[in-house]
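Asks: here are the coordinates; sequence isn't available:
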């Protein structure tokens, strides 16, 4: 009886661990992309402080 519970929980944990790893990879890619954009902005407008650019809020769809 306990075997199928263990198997299900182990599978769920593996799924969550995989999702966390994919999210970390995506965050690393996004951070690298932002560094490239920041570097380009600094070349175009050297006096601009890119950290003062406000974040764009995520708004989920209304439906």
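Replies: Nice, thanks for sending it over. All figures in this text were calculated on a predicted structure; none of them were measured in a lab. Numbers count the residues shown, from 1 in each chain.
Asks: C-alpha only now, for contacts and for neighbours.
Replies: Will do.
Asks: quick one: what helix or strand has the residue positioned nearest the centre of the chain in it?
Replies: Nearest to the mean C-alpha position of the chain, by CA atoms, centre = their mean, lies residue 27 at 3.2 Å. Using DSSP states H and E, residue 27 falls within helix 2-44.
Asks: what about versus this one:
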């Protein structure tokens, strides 16, 4: 009886792992798709510029230069 339970448990764990991998892959593809759409929309509007992170880093670098 316990052998059957362990087989069921291993099967359930394997299914859970496969399901998690599929969901992760799907989420990653969705994020990449939305990112490409956002970049295309920004390029279409002509507002392609440095990201907020890079401008923040530039401001920090300028502050270091002042000191």
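Replies: Okay, I see it. None of these values were measured; they are calculated from a predicted model.
Asks: Would you enumerate the residues in contact with the residue nearest to the centre of structure 1?
Replies: For residue 27 of structure 1, the contact set (CA atoms under 8 Å, 6 or more residues apart in numbering) is empty.
Asks: Next one: it from residue 34 of structure 1, what distance?
Replies: Going from residue 27 of structure 1 to residue 34 of structure 1 by CA to CA, to the nearest Å gives 10 Å.
Asks: Starting from residue 56 of structure 2, give me the distance back to residue 66 of structure 2.
Replies: Residue 66 of structure 2 sits 15 Å away from residue 56 of structure 2, taking CA to CA as the criterion.
Asks: Among those two, which residue is more densely surrounded?
Replies: Neighbours were counted for residue 66 of structure 2 and for residue 56 using other CA atoms under 10 Å; residue 56 has more, 12 against 7.
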